[in-house]
Each structure stands twice: as structure tokens, then as C-alpha cells.
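Colleague: Let's see this in three dimensions:
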Amino acid sequence: MTALPARFMILPIAHRALHDAAAGVIENSPTAIDRAVRAGYGIEIDLQLSADGVPMVFHDDTLDRLTGETGPVRDRMARDLCDIRLSGSEDRIPTLQQVLDRIGGAVPLLIELKDQSNGMGEADTRLEEATASLLADYPGDVAVMSFNPHMVAAMQRLAPGCPRGLTTCGYVPSQWPRLSPETCDTLRAIPHFEAVGASFISHDWKDLGNPRVAALKAQGIPILCWTVKSPEVEVEARRIADNVTFEGYLPPVPATGD
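Modeller: You can find the predicted model right below:
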């Protein structure tokens, strides 16, 4: 297990970077990345894989919601994805390498590997392999996580020195239509934590009362949480969580986070 760097518990983490769609700053965009760095926040981003094996900083598995294009991200070559404008802005979809270059270690970077199996199962490990390769020489504080424990296990093998965690929640079956109720029951208990060499979890703030979260916290495991959308919710979440992943407001940046 590789420990999560201390700055991940100090600096609030901007969910999909510091975006503001009303101001033309789209989630996971270069402008949102730059904005978070200037403000001194940690940054959380999402990765999907292009057809030619390049990690792209994009949350959804399809292009429909955030661009004028349609269809799966994985069906497009990276050069084509980089030309696609994010709706409501002049930004294009960035690659992981472009984002790493923009941040340059200035603030902590939390990377979520999006499930490539369509159901929390095993898939090919091209996204994990490409991500591990790009992070090998990155100079800053970085950690990876995924809802899919198979992907975290792959990172344990491919990048053992990179801190890794599980993205977790209460797994309400109606909110996870691709998963069976039995799979939801299994994942709710966070049973893979030790096996994948995780050193933290990032848990849905609404489910922080989960007894498994309490058990991990009692062991000294860092508890991050998502997605906090107001100062009032942050106060509630921090009763259990060590740090918050936020959007929609601007939490204070501690002076000790320099």
C-alpha cells in the first residue's frame, strides 16, 4: 500500500476541475484545470480511452452530453477527440498528457479511471497501462482511483508506487442499472479494499454513515468524499470525511496547503 500524500487531505478537491458551465468553463476542460490551479485547489479528473489507446480527460463514455457529437468516446481516435469542442466553450477535449503538462505538480491531482467493462467486471487494461506509463515520471502529487476494483488491481500491478483508492458509495440498485442487485450488495461493503492495495476511499457523502466507512476510518484510512455542493454540506461531510471533492461553490484554501 502506497500512502496518499498529505496534500490530498489539506486542499479541497475541485470535482472535474473548477468548472462553471454558466461562465463557459466546462467540466474536465483545460480552462477548468487552469482555474483550479490558480485558486490553489486540488483537482479531480476522469479518464476515458480513445480508439488508439490514449487516456482522454472526459467523464462520460459517450460524447452526447458535453459536445455536439454523438457516440462512444472509445470509437474515436485521440487526434479527432482533441478537435471536438466542449459545448458552451472554446475548449477541446484534452488528453491526460496535456493536463499533466498544465498542472506540472502545482496542486494534487486525483484521477478517476472510468469503468471500461460496462459493469464493474474485468476488461482489457489498455487504459490502466497508458495511465501508468504517463504517470511514471510525473513530478507532482497524484493518485488514482476507480469504482471498478479490477482497474485498481491493475494499477497495483502496473504502478505500485502510485497511491490508489476505491471510489465508493451506497450502491442503490436503482442508481446503477448496469449492475445486478447482488453486485450492488457486494460492492456496498467495499470488500476489495485490502486486496487491491488501496490506501484511501472517495465515498459518496450521502452514505458516509456506512459502517464499512467507519471501520476504515478507525484504521486510520483517509476518507475523501464526493460530491459536496454547498458549505453547509461540507460541514456535515467533514464530521467523517478527511477532505471533500466539491463543485458549485468555493471552499476556503487553508494557508497550510502551500
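
Colleague: can we go C-alpha only for contacts and neighbour counts from here?
Modeller: Will do.

Colleague: Which parts of the stretch 101-250 of the chain are strands?
Modeller: Along the stretch 101-250 of the chain, counting by DSSP state E, counting those that start in this stretch, strands occupy 109-113, 142-146, 164-168, 200-204, 223-228, 243-246.

Colleague: Mind giving me the packing neighbours of the shortest one?
Modeller: For strand 243-246, the contact count by 3 or more C-alpha pairs under 8 Å, 6 or more residues apart in numbering; DSSP states H and E identifies helix 7-10, strand 13-15, strand 223-228 as packing neighbours.

Colleague: quick one: which of the strands of the stretch 101-250 of the chain is nearest residue 11?
Modeller: Relative to residue 11, the nearest member of these by C-alpha to C-alpha is strand 243-246, separated by 7.7 Å.

Colleague: Break down the stretch 1-150 of the chain into its helices, ranges please.
Modeller: 7-10, 30-39, 78-81, 96-103, 126-135, 149-158 (DSSP state H, counting those that start in this stretch).

Colleague: Could you also give me the structure for this second sequence? I'd like to compare it with the first:
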Amino acid sequence: MFVDSHCHLNFPELVHQLPQIRQAMAAAQVDRALCICTTMEEFPAVHGLATTYDNFWATVGVHPDTEDMTEPSVQDLLACAALARVVAIGETGLDYYGMQERKGGRSIADLEWQRERFRTHIRAARACAKPLVIHTRSASQDTLAILREEGEDGGAGSAGGVFHCFTESAEVARAALDMGFYVSFSGIITFKSAQDLRDVAAFVPMDRLLIETDSPYLAPVPYRGKTNNPSYVPFVAQQIAAVKGLPVEEVARATSRNFEHLFLQGSTA
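Modeller: The predicted model follows:
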């Protein structure tokens, strides 16, 4: 019924509880999940989840905020993307959040390595015709600009993809939609302080919307502050249903169709 379009089940907070998590998913009618890769070093573990369980799929990519790890080439990404049950490139994008505190006082100009890494992922996605899973934080204008520069305008040859864990403005959502991307909402949408984000969710058309947990992070209300897992994604769907004035079953059907169209259409996995 429900699909978690973005989770990190290989992370230490979750991997040792996988049997219990899968049982909880079944009880919550969460029947599929996309396991997201954040470094090349972890790709074998992420891919292993997808090849072990027939309701999991995998991505390949390096998170924009990751340093001192293997820097992939286009060919590295393509080699992994060609493996069974790998359905997307990412997560990738740009993260400028907390420049002073988190990045040692470096300037945005000093993060050219992030922008080059992002371009590498976009080129790989276009080459293998698989969608991008995009992370953007405090960097939306550069994220959109680079996508456009690399030809991601929604036209022929575009890879497309999803802006995951969306926390940006309605203007950014509109730009992403205009470029052919989907928009995915996480448990943040259930937070009391997230009315602006709920307003964005109201704006995003149902045929371009996904739901996710981004677990083990960002557990939705009523589990906020606890370790998140895919069995909690129905709470995101319930909030979307409230925003849209729809039955939660309709949100489940629409987001599941969207997941299939974006990630599984044409896949032999």
C-alpha cells in the first residue's frame, strides 16, 4: 500500500534490527522501500539489501556533504547503476548548510568540489537514463542552476528524478516541477513548526508527489525524536491526506504509482 521512497537501512541504527523493521513494515502496510547510497564505500551493503529482499531497491551515489571518501567518476557510477535492482543515481546535490560551523568557515566558493561532484552524478544519470535523487540544503538556487546547465529541463534526454526530503519554498518546488522532477516529503511535514512546508505540499500535484522517511532520521509525529524507520511512512501520508483533503488510501495509491513510474518503469530489476 505505502512505499518509502528514501531510507538508509544499512546505517548502524537500523541494520541490526532489520527483521523487526521488516515485520513492522508489513504490519503498517509499507510494502516497498528504496535504499539510498551515500558513499561508494557503502554501496555493496546498500546493493546487498536490494538483492536480498525482493521489495527493496537501491541507488548509487555520494552524498554532497561527504568528504574524505572515494570520489566517483561517471564510469564508476555507471558500472554500479548497471547492476540488478539499482534504479537511480544519488543521493546527490548540494549542501551549503552551516558554512561557518560545519565546514570550517569555508565559503560557498570553496565548495566547488560539491558542484563538480553533482555534475558527475547528473552526467551519469543522463548516460544510463536513470533518475536522480537530489539532496539540496541551503543551496537551492545553485542546485537548480546546475541542473539547467547540465540539460535537465524536462525535455528529451533529461534524467529527471526527485527532490527528496523537500524543505524549500513553493518557488523552488515550482521550478523543480517545471523541470520535470518529483517532490518528496518526509516526517518534517508533521512537525508543528512546518506549516510553510504543508502549504508547499498542498501546492504540489498528486501525480508528482512522493513520501519518504529518510530513516533513521526525522521520525514523524508521534515518534519525533526517536529513531525513524520505513514503517512510519504512513504518518507522512496521513499528513499529506489532511493537507489535500483526501483519504489516506488515495495518497498511498498515488505515491505508489509515482514511485513505480519514476523508479521502476522500464526496469528489469
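
Colleague: deepest of the helices and strands packed on strand 243-246 of the first structure, which one?
Modeller: Of all these, strand 13-15 has the most neighbours on average by mean count of other C-alpha atoms under 10 Å, namely a mean of 31.

Colleague: Which residues does it contact?
Modeller: Residues from elsewhere that reach strand 13-15 of the first structure, judged by C-alpha atoms under 8 Å, 6 or more residues apart in numbering: 36, 41-45, 226-227, 243-247.

Colleague: hmm, try it at 7 Å
Modeller: With C-alpha atoms under 7 Å, 6 or more residues apart in numbering as the test, strand 13-15 of the first structure has contacts from 36, 41, 42, 43, 44, 244, 245, 246, 247.

Colleague: among the residues you listed, which two are most distant?
Modeller: 36 and 244 (14.6 Å).

Colleague: Show me what the longest strand seen in the second structure is packed up against.
Modeller: Using DSSP state E to define each element, the second structure has its longest strand at strand 86-95. Identification of packing neighbours for strand 86-95 of the second structure by 3 or more C-alpha pairs under 7 Å, 6 or more residues apart in numbering; DSSP states H and E yields strand 56-60, helix 112-128, strand 132-137.

Colleague: Just want the angle from it to helix 140-149.
Modeller: Angle between the axes of strand 86-95 of the second structure and helix 140-149 is 130 degrees (criterion: axes from the mean of the first three to the mean of the last three C-alpha atoms, to 10 degrees).

Colleague: quick revisit: could the strands of the stretch 101-250 of the first structure go into a markdown table alongside distance to residue 158 of the first structure?
Modeller: A markdown table is the format used below for the strands of the stretch 101-250 of the first structure (distance: least, C-alpha to C-alpha, whole Å):
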| stretch | distance to residue 158 of the first structure |
| --- | --- |
| strand 109-113 | 14 |
| strand 142-146 | 12 |
| strand 164-168 | 11 |
| strand 200-204 | 18 |
| strand 223-228 | 24 |
| strand 243-246 | 26 |
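
Colleague: Out of those, flag the one nearest residue 94 of the first structure.
Modeller: Closest to residue 94 of the first structure of the strands of the stretch 101-250 of the first structure, according to C-alpha to C-alpha: strand 109-113, at 13.9 Å.

Colleague: Quick one: average offset of the closest one versus the second structure, please.
Modeller: Here the mean offset of strand 109-113 of the first structure against the second structure after fitting is 2.7 Å, by mean C-alpha distance after the TM-score superposition for the first structure.

Colleague: which residues are in contact with that strand?
Modeller: Contact with strand 109-113 of the first structure is made by 42, 43, 44, 45, 46, 47, 141, 142, 143, 144, 145, 146, as judged by C-alpha under 7 Å, 6+ apart.

Colleague: quick one on the thing from earlier: the more surrounded of residue 36 and residue 244 of the first structure?
Modeller: Neighbour tally, residue 36 of the first structure and residue 244, criterion other C-alpha atoms under 10 Å: the higher count belongs to residue 244, 31 against 23.

Colleague: Which residue is the nearest non-sequential neighbour of that one?
Modeller: In this structure, residue 244 of the first structure finds its nearest non-sequential neighbour in residue 225, 5.1 Å apart by C-alpha to C-alpha, 6 or more residues apart in numbering.

Colleague: And the one you found, how far from residue 9 of the first structure?
Modeller: Residue 225 of the first structure sits 11 Å away from residue 9 of the first structure, going by C-alpha to C-alpha, to the nearest Å.

Colleague: Need the residues touching each of those two.
Modeller: residue 243.

Colleague: How many residues are close by the closest residue to residue 174 of the second structure other than its chain neighbours?
Modeller: Leaving aside its sequence neighbours, residue 174 of the second structure sits nearest to residue 204 (C-alpha to C-alpha, 6+ apart; 8.0 Å). Residues near residue 204 of the second structure, counting by other C-alpha under 10 Å, number 18.
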